[in-house]
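A.B. asks: Sequence unavailable; structure follows:
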């Protein structure tokens, strides 16, 4: 049974590193959570490493730029590893072909234009019109403010008929942008699979993003799996991914599912937490209302 805690400092001593989610844990898409920032700064001050492990569909440099714009201080973390990083590696390896159709907003163009050093000089990937594509790169809806998966039914039916595989750069289904809930690439990929299409995933809860995080963490000192704590609000991404990787997990109830645990985001009700986790067959080691 999960243990409900009040602050990260209560349980941080056995851990050398955090794999910390962003949306719902460190920020709400508009501004950082002040107490979460302090908690990460304190963890680092005691010698721990903080890896921001996010299903953002953009490479890490663009995630960092977004955090900078929000006012999130850089001394709250050591590294950023994104689903975009892991998915970009797969794309450049040719996972869905060399001619791809991009389904996603212009803000994700860096996924195609910022090529990592290790891929320089290797065979490239060309963005093409849908009719000429060998595969689909999905980073989200074209218009995340207004569109839903069903808006793509006709296009996906044609894509399935043509046998186009889809690389999903963000397995999240939804995120909360301030007070507004928006669909992510994961919702489109799941809909495509329901229609009979093939989707490939590289962010949480799937292994590639964790493998990349371990490699990058090793380069700055590393930590054994037994001394890594995953922090996240996504039951099917953060919590499930940590369980699959054999990593302890701190579940943040005040994120996506905040309305399931009582009226106070900072103080989830134990009976509600236990019942909710049991119905989803998940058992994170620790639970907290909001990261602090």
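C.D. replies: Right, received. Where do you want to start? Since the structure is predicted, the reported quantities are computational estimates derived from the model, not experimental observations.
A.B. asks: okay, CA-based contacts and neighbour counts for the rest of this
C.D. replies: OK.
A.B. asks: The most centrally placed residue in the chain and residue 85: what is the separation?
C.D. replies: For the chain, the residue nearest the mean C-alpha position is residue 55 (2.0 Å; C-alpha atoms, centre = their mean). As for residue 55, its distance to residue 85 is 9 Å (criterion: C-alpha to C-alpha, to the nearest Å).
A.B. asks: who touches both of those two?
C.D. replies: Contact criterion C-alpha atoms under 8 Å, 6 or more residues apart in numbering; residues shared by residue 55 and residue 85: none found.
A.B. asks: sorry, back to before: nearest spatial neighbour of the residue nearest to the centre of the chain, chain-adjacent residues omitted?
C.D. replies: In this structure, residue 55 finds its nearest non-sequential neighbour in residue 83, 4.5 Å apart by C-alpha to C-alpha, 6 or more residues apart in numbering.
A.B. asks: Quick one: residues contacting that neighbour.
C.D. replies: Residue 83 makes contacts with 54-59, 169-170, 202-204, 209, as judged by C-alpha under 8 Å, 6+ apart.
A.B. asks: hmm, 10 Å instead?
C.D. replies: Counting by C-alpha atoms under 10 Å, 6 or more residues apart in numbering, residue 83 makes contact with 53-60, 89, 139, 168-172, 201-204, 206, 208-210, 212.
A.B. asks: Those residues in helices, which ones?
C.D. replies: Among these, DSSP state H puts 60, 89, 208-210, 212 in helices.
A.B. asks: By neighbour count, which of the residues you listed wins?
C.D. replies: residue 209 (25 neighbours; other C-alpha atoms under 10 Å).
A.B. asks: Would you mind listing the residues in contact with that residue?
C.D. replies: By C-alpha under 10 Å, 6+ apart, the contact set of residue 209 is 53-55, 81-87, 201-203, 215, 241.
A.B. asks: which stretches of the stretch 1-150 of the chain form helices?
C.D. replies: Ranges of helices in the stretch 1-150 of the chain, per DSSP state H, counting those that start in this stretch, are 34-45, 60-70, 83-92, 110-113.
A.B. asks: isn't residue 72 right next to residue 32, touching?
C.D. replies: Yes - Residue 72 is within contact range of residue 32, at 5.9 Å (criterion: C-alpha atoms under 10 Å).
A.B. asks: Below is structure B, check it against A:
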């Protein structure tokens, strides 16, 4: 689909489907909101695959793809909706493996420790660590970046690399908007610290997803036949633009409040106006992911 200066308003995936062989789809904010699955989204991807397309879920979750798959099963997202899952947790694990002889300090909740499973990792305090992995806030409902300022300052004094396992700044959980590891990483970067971002909007996660899709299909897939779907301008859309692929922004995600969208509202011209003012512009806009209106 040729990009235009103004993103197209679309009511469903159906009219776009013939233009693409592969969809790289965000998970949180598109397939579910952290509490409830969006049935129309799973149905849309299932129908796209039924027509011969492939779907790779690309998530900034700081957990392995298998763990995200198990979560999707609990939400009852149909497995017919996707071929594979690639997460920032997967890329973080690769970064850890490359530094397996180094001491790591972990910032983040216990639920994210699965990325270390099976690895002979040595953990240590910041004062003895060679690098830091940040997967998020210990308590994302009550903490802010300021609660981590002293740790970041200690890291900066030692010039430690931070591996950010979730580049998202915020995430929607039910009706709450909560901070993610990307917020801590951004603060560290602003202090002059070095950060490796393991997920979107950076190219490695897209390269891995495209390679997996090409391997599954037995042929390479040109970028002009790839569509990225997501709800975040900074990660999903910026990542797609940077990687050179088309993008579909789901408006009823983390930007819904900013856009003034309420239940029952439909994407309209004012959403196009808002998209035009962003640093990067999606190819198309949709209310929520669905096959057709």
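C.D. replies: Looks like it arrived, so ask away. Keep in mind the model is a prediction, meaning the values are calculated, not measured.
A.B. asks: TM-score of the superposition?
C.D. replies: The TM-score (TM-score structural alignment, normalised by the length of structure 1) is 0.92; 282 aligned residues with a C-alpha RMSD of 1.6 Å.
A.B. asks: Now render the helices of the stretch 1-150 of structure 1 as TSV, adding distance to residue 126 of structure 1.
C.D. replies: Converted to TSV, the helices of the stretch 1-150 of structure 1 look like this (distance: least, C-alpha to C-alpha, whole Å):
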stretch	distance to residue 126 of structure 1
helix 34-45	39
helix 60-70	21
helix 83-92	10
helix 110-113	9
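A.B. asks: Out of the ones you listed, which one sits most buried?
C.D. replies: Among the helices of the stretch 1-150 of structure 1, ranked by average contacts under mean count of other C-alpha atoms under 10 Å, first place goes to helix 83-92 (a mean of 25).
A.B. asks: Where does it end up in structure 2?
C.D. replies: Mapped onto structure 2 using TM-score structural alignment, helix 83-92 of structure 1 spans residues 88-97.
A.B. asks: ok, average deviation of the matching stretch from structure 1?
C.D. replies: Stretch 88-97 of structure 2, aligned to structure 1 and superposed, deviates on average by 1.4 Å (mean C-alpha distance after the TM-score superposition for structure 1).
A.B. asks: From the chain's centroid, how far away is that stretch?
C.D. replies: Here stretch 88-97 of structure 2 is found 15 Å from its chain centre; the criterion is C-alpha atoms, centre = their mean, to the nearest Å.
A.B. asks: Now check residue 250 of structure 2 against structure 1: what is it aligned to?
C.D. replies: By TM-score structural alignment, residue 250 of structure 2 lines up with residue 252.
A.B. asks: thought that match was touching residue 24?
C.D. replies: Yes - counting by C-alpha under 10 Å, residue 252 of structure 1 touches residue 24, with 8.0 Å between them.
A.B. asks: Residues that sit against both of these two, list them.
C.D. replies: Counting by C-alpha under 10 Å, 6+ apart, the common neighbours of residue 252 of structure 1 and residue 24 are 232-234, 258, 290-291.
A.B. asks: among the residues you listed, who's most crowded?
C.D. replies: With neighbours taken as other C-alpha under 10 Å, the top of these is residue 232, carrying 33 neighbours.
A.B. asks: Surely it touches residue 55?
C.D. replies: No - if you go by C-alpha under 10 Å, residue 232 of structure 1 and residue 55 don't touch, sitting 11.2 Å apart.
A.B. asks: residues in structure 2 aligned with stretch 41-59 of structure 1?
C.D. replies: So stretch 41-59 of structure 1 sits over residues 46-64 in structure 2, by TM-score structural alignment.
A.B. asks: distance between the ends of the matching stretch?
C.D. replies: In stretch 46-64 of structure 2, first residue to last residue: 23 Å (C-alpha to C-alpha).
A.B. asks: Need the overlap of contacts for residue 72 and residue 32 of structure 1.
C.D. replies: Counting by C-alpha under 10 Å, 6+ apart, the contacts common to residue 72 of structure 1 and residue 32 are residue 26.
A.B. asks: Strands along the stretch 151-293 of structure 2, start to end?
C.D. replies: With DSSP state E, counting those that start in this stretch as the criterion, the stretch 151-293 of structure 2 has strands at 161-164, 170-173, 176-179, 194-197, 226-230, 246-250, 284-286.
A.B. asks: So which elements touch the fifth one?
C.D. replies: Spelled out, that is strand 226-230 of structure 2. Here strand 226-230 of structure 2 touches strand 22-25, strand 54-59, helix 238-243, strand 246-250, strand 284-286, going by 3 or more C-alpha pairs under 10 Å, 6 or more residues apart in numbering; DSSP states H and E.
A.B. asks: Have a look at how far, on average, the second one is from structure 1.
C.D. replies: So that's strand 54-59 of structure 2. Taking mean C-alpha distance after the TM-score superposition for structure 1, the mean distance separating strand 54-59 of structure 2 from the aligned residues in structure 1 is 0.6 Å.
A.B. asks: Which neighbouring elements make contact with that strand?
C.D. replies: strand 22-25, helix 39-50, helix 65-74, strand 84-87, helix 88-98, helix 203-217, strand 226-230.
A.B. asks: That one: how far from the chain's middle?
C.D. replies: On C-alpha atoms, centre = their mean, the centre of strand 54-59 of structure 2 falls 10 Å from the chain's centre.
A.B. asks: relative to helix 88-98, how tilted is that strand?
C.D. replies: If you take axes from the mean of the first three to the mean of the last three C-alpha atoms, to 10 degrees, strand 54-59 of structure 2 sits at 70 degrees to helix 88-98.
A.B. asks: Now do stretch 149-157 of structure 2: everything it contacts.
C.D. replies: For stretch 149-157 of structure 2, the external contacting residues (C-alpha under 10 Å, 6+ apart) are 105, 107, 126-127, 129-132, 145-146, 158-162, 184-185, 187-189, 191-194.
A.B. asks: circling back: spit out the residues that contact residue 232 and residue 55 of structure 1 alike.
C.D. replies: In contact with both residue 232 of structure 1 and residue 55: 21-23, 238, using C-alpha under 10 Å, 6+ apart.
A.B. asks: Buried ones among the residues you listed?
C.D. replies: Taking 16 or more other C-alpha atoms under 10 Å as the criterion, what is buried in those is 21-23, 238.
A.B. asks: Dump those into a markdown table; add distance to residue 277 of structure 1 as well.
C.D. replies: Listed next are those as a markdown table, based on distance: C-alpha to C-alpha, whole Å:
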| residue | distance to residue 277 of structure 1 |
| --- | --- |
| 21 | 19 |
| 22 | 21 |
| 23 | 20 |
| 238 | 14 |
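A.B. asks: Just the closest of those to residue 4 of structure 1, please.
C.D. replies: For those, the residue nearest residue 4 of structure 1 by C-alpha to C-alpha is residue 238; the value is 17.1 Å.
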